[in-house]
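**Student:** Pasted the sequence and its predicted model underneath.
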Amino acid sequence: MDSTPDTSETKSPKGFAAIWPIILITALFFFWGMANNLNDILIPQFKKTFTLTDFQSGLVQSAFYMGYFLLALPAGFFMRKFGYKAVVITGLCLFALGALLFYPAAEIRQYNWFLAALFVIASGLAFLETSANPLMTILGDEKHAAFRLNLAQAFNPLGSLVGLWIGQTFILSGIEKLDAADFVREAKAVQTPYLIIGAVILLWAVLVIFTKFPRAATVNTHDADEAKLTTGQALGGLLKHKHFLMGVVAQFFYVGAQVGVWSYTIRYAQSEIGITDKAAASYVIAALILFAIGRFIGTGLLRFVPATKLLGVFAVINIALTGYAATAGGQYGLYAMVGCSLFMSIMFPTIFATSVRGLGPLTKTGASFLVMSIIGGAALTAVMGKVSDMSHIKTAIFVPLLCFVVIALYGLGSKSAKVDMTKSH
């Protein structure tokens, strides 16, 4: 690809031509929300289809978030060299490829092939998430950048809910005991949804390719000061910022807690109140609704309460909720699991914003490491699965409890600050 700007895109689009790129990029927030939360459906689906342990089924998240971990820094480099638009196109193509790989994986009924497909999807999402937030800020008047970004982020939980609905309606059958014919059908249940997703994502890539974007979206995006830094200088500079290092650790444990709680809510419901996977998916949908509500409530509270203090208080509440879920169990334990999402809502953006505060020319490099820290979703979900296999699904909830302890220490131990909540996961 050539980083030289296209002369046809040197003038800023007007009218609908200016709105259309915003629509295309806003949809990305919807798409990755859908992809992320479809994993919560795939875990119980693959567990019964391939007769897996909880640890083995949890590898769905491990493969997925490993893609984020390994591609975050390359995506940042690619973005600085070729511009935002090229990164978006690359991300969409990888996303579509991973979705289409579900078809051969289901045909040969190999779990490892599904894990590889999920890795490819996440690799694409790493490119999309690295580019979409900053890209939204330049697609229009700078005065309205925060509004555009917040509007786009509102579509993320909507995508999550649609992903769960697709999984509950078209993938989960509600059949718990399978015979020989059922195993084949259950494996192939993912084919049509993911083929459609792959086709839509490919279409979106084509639309982006043929859409004129503002010049700033297609040229080298290096910050002059950051461009002067070598990789060694950037890393050395980041190591001097204690609050940033603590933030990376807190983000690792937050994503581990979020992914772990959502991934095993269906499993918890099946174990504790004896319902089918299809019925249990409704509790994950309820959790996502609370998560969306929490974002609005939390953002409002941040106008009056210092960000790190609110983060710490919400983490303490979730320590209590996960503690109850891990010890009491039953219907009320399940309610506690679902209730965690209300208080998780502000955690990712708050940790992100407070971690990069004051980094100056190190901000872009620091942001890449914060994206990499979501490997916690892979590592700690696998730990939860292992604990569940060795003991009980209830006991596994102590893992996110410990995660919330780390987050509480970060929030309550940090200097209070009000932050701009325009960056989100």
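**Tutor:** Received the coordinates, thanks.
**Student:** drop to CA atoms for contacts and neighbour counts, all remaining ones
**Tutor:** Will do.
**Student:** neighbours around the residue nearest to Thr365 when sequence neighbours are not counted, how many?
**Tutor:** Nearest non-adjacent residue to Thr365, counting by C-alpha to C-alpha, 6 or more residues apart in numbering: Ala234, 7.1 Å away. When counting by other C-alpha atoms under 10 Å, one arrives at 18 neighbours for Ala234.
**Student:** wait, Ala234 sits on Leu362?
**Tutor:** Yes. Contact criterion C-alpha atoms under 8 Å: Ala234 and Leu362 qualify, at 6.2 Å.
**Student:** Now do the helix or strand where Val162 lies: which elements does it pack against?
**Tutor:** Here Val162 sits within helix 155-166, counting by DSSP states H and E. With contacts taken as 3 or more C-alpha pairs under 8 Å, 6 or more residues apart in numbering; DSSP states H and E, helix 155-166 sits against helix 16-49, helix 277-301.
**Student:** ok, and what's touching it?
**Tutor:** Outside helix 155-166, the residues that touch it by C-alpha atoms under 8 Å, 6 or more residues apart in numbering are 26-27, 29-38, 40-41, 193, 281, 284-285, 288-289, 291-292.
**Student:** Could you do stretch 83-92 as well?
**Tutor:** Stretch 83-92 is contacted by residues 3, 75, 78-79, 123-128, 131-132, 135, 201-202, 204-205, 208-209, 213, 216-221 when judged by C-alpha under 8 Å, 6+ apart.
**Student:** tell me how far stretch 301-309 is from the chain's mean position?
**Tutor:** 24 Å (C-alpha atoms, centre = their mean, to the nearest Å).
**Student:** adding another structure so you can compare the two:
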Amino acid sequence: MTNQNYRVPLAFLTLSFFMWGFITCLNDIMIPHLKELFSLNYVEAMVVQFTFFGTFAIVSIPMAKVIQKIGHKKGIVTGFMVIALGCLIFLPAAAYASYGMFIFGYFIMATGVTTLQVACNPYATLLGKPETASSRLTFMQAFNSLGTTIAPFFGGILILVAGATATTVAGKIWAVQKPFIILAVALVLVGLLFAFVKLPKIDTNKSKDDSSSTVNALEDRGSIWKYKHLILGCVAIFMYVGAEVSIGSFLINYFELPELGAITGLTAASYVGYYWGGAMVGRFIGTYLLKEFAPNKIIALFSSIAIVLVVISMLTNGNIAVITIVAVGLFNSIQFPTIFSVALRGLGKYTAIGSGLLIVSIVGGAIVPIIQGSVADTVGVHHAFIIPVICYLYIVFYGLKGYDKSVFLTSK
């Protein structure tokens, strides 16, 4: 199959990236809603993210092995159906006002999202030339960011505003149930669409880098644990997702602070949308930059700028603090897909299991928000953003020292 033949399957894959981005970002809207509904502190509220992203650590490796057997296509279909099931669990959770049932629903949804991640991320890197894998995955992740950009507006109107204006218990319950009924139906339809779409089969056990390209294939080292750039990449994914999710999870509560203008409701939700929208814009820009500059250099540069922006927000108030923290999204943009593709370079038959390990590392989105929540309960939300700063510092290290020079040229 020629590279041109990959355009159709890649186009369909963008739909998967969009949908799981949309689902994941709704957490940022649900957290303050559930925090108020169940009178939770910050650590208790962050159990949502702990459960959602902690699921990645539990099911990523098993799902990587399952997808090796059933193929990427069936894995994608399965992922959509499982997410839809999780959405439906929110219906009785809202009806019975059960926080525990909400958490269970998040576990099921996250299982489906994990399945999509394990199936789609490595698949996207393999559908084309290896030297353009970072650029290709970044472009597709831009559509993931489109989903995260739209979700806060969707959730803000149907959950935050509808819940706040509802005058009856039934109305408040419906404010939660309605959006997830819509999502469940949409997810089932998309899953059925993929069931009938013809996608090329890629045998990762036989996958090799193009010897005619500038990418150098690595020798089989006998164990996945002997690929240093993968292991350090797993830590980088842990840190990146932890930082990104922590910032997004605290934004609405952050904007509600008096020193930032006491922004609430749909306005606060729209700013969350701008944060994720920045990631979308940055990924489209990054698609070009990654064709012109070495991926590791872009990783280090964007992480350094993110550090500066977060520190400025921590040290200021009002519009400056709001604008700088929202602008971090722009420089989050290329981090995940670029780290992911760099860490997978040269793994050959270990690509699927390497992808599973990288997806496991998304557990950073479970652990780092809990840590930031603990800091926020102690010193306040404003200065708790020191935790993402620490995460970005490690990513700068990975961009400068953690990558493997033997799998791509860094002389651009």
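**Tutor:** In hand now; what should we look at? In this text, all values refer to a predicted model and were calculated from it rather than measured experimentally.
**Student:** about what we covered before: give the aligned range of the helix holding Val162 of structure 1 in structure 2.
**Tutor:** Under TM-score structural alignment, the alignment places helix 155-166 of structure 1 onto residues 143-154 of structure 2.
**Student:** average gap between the matching stretch and structure 1?
**Tutor:** Per the superposition on structure 1, stretch 143-154 of structure 2 and its aligned residues are separated by 1.7 Å on average (mean C-alpha distance after the TM-score superposition for structure 1).
**Student:** And for stretch 228-242 of structure 2?
**Tutor:** Compared with structure 1 after fitting, stretch 228-242 of structure 2 deviates on average by 1.2 Å (mean C-alpha distance after the TM-score superposition for structure 1).
**Student:** Equivalent analysis for stretch 74-88 of structure 2, please.
**Tutor:** Superposed on structure 1, stretch 74-88 of structure 2 shows a mean distance of 1.0 Å to its aligned residues (mean C-alpha distance after the TM-score superposition for structure 1).
**Student:** Pull up the aligned stretch in structure 1 for that stretch.
**Tutor:** With TM-score structural alignment applied, stretch 74-88 of structure 2 matches the range 86-100 in structure 1.
**Student:** For that stretch, buried residues please.
**Tutor:** Within stretch 86-100 of structure 1, the residues scored as buried using 16 or more other C-alpha atoms under 10 Å are 86-100.
**Student:** Equivalent analysis for stretch 126-140 of structure 1, please.
**Tutor:** Per 16+ other C-alpha under 10 Å, stretch 126-140 of structure 1 contains these buried residues: 126-133, 135-140.
**Student:** Stretch 52-66 of structure 1 too?
**Tutor:** With burial defined by 16+ other C-alpha under 10 Å, the residues of stretch 52-66 of structure 1 counted as buried are 52, 54-66.
**Student:** and what of stretch 401-410 of structure 2?
**Tutor:** Using 16+ other C-alpha under 10 Å as the test for burial, stretch 401-410 of structure 2 gives 402-404, 407-408.
**Student:** same deal with stretch 304-317 of structure 2?
**Tutor:** Per 16+ other C-alpha under 10 Å, stretch 304-317 of structure 2 contains these buried residues: 304-307, 309-314, 317.
**Student:** do stretch 138-153 of structure 1 as well
**Tutor:** Buried residues in stretch 138-153 of structure 1 (16+ other C-alpha under 10 Å): 138-140, 145-146, 148-150, 152-153.
**Student:** centre of the chain versus it, how much separation?
**Tutor:** The chain centroid and the centroid of stretch 138-153 of structure 1 are separated by 21 Å under C-alpha atoms, centre = their mean.
**Student:** outside of it, which residues touch it?
**Tutor:** 18, 21-22, 26-27, 29, 133, 136-137, 213-214, 216-217, 422-424.
**Student:** Tell me the spacing between Tyr68 of structure 1 and Cys93 of structure 1.
**Tutor:** 15 Å (C-alpha to C-alpha, to the nearest Å).
**Student:** One more: Val387 of structure 1?
**Tutor:** From Val387 of structure 1 to Cys93 of structure 1 the distance is 37 Å (C-alpha to C-alpha).
**Student:** do the same with Lys85 of structure 1
**Tutor:** The gap separating Lys85 of structure 1 from Cys93 of structure 1 is 12 Å, by C-alpha to C-alpha.
**Student:** for Ile266 of structure 1, same thing?
**Tutor:** Per C-alpha to C-alpha, Ile266 of structure 1 is found 31 Å from Cys93 of structure 1.
**Student:** Check Ala279 of structure 1 too.
**Tutor:** The gap separating Ala279 of structure 1 from Cys93 of structure 1 is 34 Å, by C-alpha to C-alpha.
**Student:** cool, and Gly411 of structure 1?
**Tutor:** From Gly411 of structure 1 to Cys93 of structure 1 the distance is 38 Å (C-alpha to C-alpha).
**Student:** a markdown table please, covering the buried residues of stretch 52-66 of structure 1 and showing distance to Leu164 of structure 1 and secondary structure.
**Tutor:** Below are the buried residues of stretch 52-66 of structure 1 laid out as a markdown table (distance: C-alpha to C-alpha, whole Å; DSSP: H, G, I helix; E, B strand; the rest coil):
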| residue | distance to Leu164 of structure 1 | secondary structure |
| --- | --- | --- |
| Leu52 | 21 | coil |
| Asp54 | 20 | helix |
| Phe55 | 22 | helix |
| Gln56 | 21 | helix |
| Ser57 | 17 | helix |
| Gly58 | 17 | coil |
| Leu59 | 19 | helix |
| Val60 | 16 | helix |
| Gln61 | 15 | helix |
| Ser62 | 19 | helix |
| Ala63 | 19 | helix |
| Phe64 | 17 | helix |
| Tyr65 | 18 | helix |
| Met66 | 22 | helix |
